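Undergrad: sequence? don't have it. structure:
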């Protein structure tokens, strides 16, 4: 996959966060920004940097969930694509933001990349990958 897209990855589990960032960094052309929790993610979303996709875990430590982070991301950046990830077996596709792609952990590289492509296709402003 060749692209020049920036992806914000949000997870409070350092090992999961690092694994996803490494996986995406290995994919040709992706620039990744890691955020260890909702506060860190909010800082990146308020910043001047362009972010094309957010990949966020539903369950984050603290008062704000990954779903809340995604909703705020869409409010602040209407053209952002959303992939929501979770290991929570109680979470369902209907729990996520309207245009988000739902992905249950664990997942492999191809599954994640396919979810990112799908999420970007749901936002008309994005070029197809």
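TA: Yep, it's here. On a predicted model such as this, the values are computed, not experimentally measured, just so you know. Numbering: from 1, shown residues only.

Undergrad: Every contact and neighbour count from this point should use C-alpha atoms.
TA: Will do.

Undergrad: what about the closest residue to residue 6 other than its chain neighbours, distance to residue 21?
TA: Spatial nearest neighbour of residue 6, chain neighbours left out: residue 31 (4.7 Å); criterion: CA to CA, 6 or more residues apart in numbering. Distance of residue 31 to residue 21, computed by CA to CA, to the nearest Å: 9 Å.

Undergrad: Use this one as the comparison:
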């Protein structure tokens, strides 16, 4: 009886150790992929806000109505979300955002708003 109990306990301990090791490896690779390069969280947030503002200004100067558009930045990756009145502005917004310095990729989640919304 004691031998079975001991084997179960050792097996459970092995599963816990293996899980902790796998979790630690996953978090290290995720941390390594974040392009912070030693910057603090507040510096990264500040840089993301500045890039978002820069892209929004470029869209506005480029003739895109930014009233219903949210520009989100995360480490150079831009997400455009919201709605536009003219379908042509969706592609125009993507090309303008890609031309802004510091932008590495653009995900366009813009939709066409139905009449007057």
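TA: Perfect, I can see it now. Please read these numbers as outputs of a predicted model, since none were measured by experiment.

Undergrad: What's the TM-score once they're superposed?
TA: Remark: TM-score between the superposed chains equals 0.29 [TM-score structural alignment, normalised by the length of structure 2]; 60 aligned residues with a CA RMSD of 4.8 Å.

Undergrad: Wait, residue 97 of structure 2 touches residue 106, no?
TA: Yes. Under the criterion of CA atoms under 8 Å, residue 97 of structure 2 makes contact with residue 106 at 7.0 Å.

Undergrad: Doesn't residue 7 of structure 1 lie inside a strand?
TA: Yes. According to DSSP: H, G, I helix; E, B strand; the rest coil, residue 7 of structure 1 belongs to a strand.

Undergrad: List the residues that contact residue 90 of structure 2.
TA: 84, 108, 110-111 (CA atoms under 8 Å, 6 or more residues apart in numbering).

Undergrad: returning to what we had before: burial measure for the residue nearest to residue 6 of structure 1, as a count.
TA: 18 (other CA atoms under 10 Å).

Undergrad: show me the contacts for the residue nearest the centre of structure 2.
TA: Nearest to the geometric centre of structure 2 sits residue 74, at 4.9 Å (CA atoms, centre = their mean). Neighbouring residues of residue 74 of structure 2 by CA under 8 Å, 6+ apart: residue 48.
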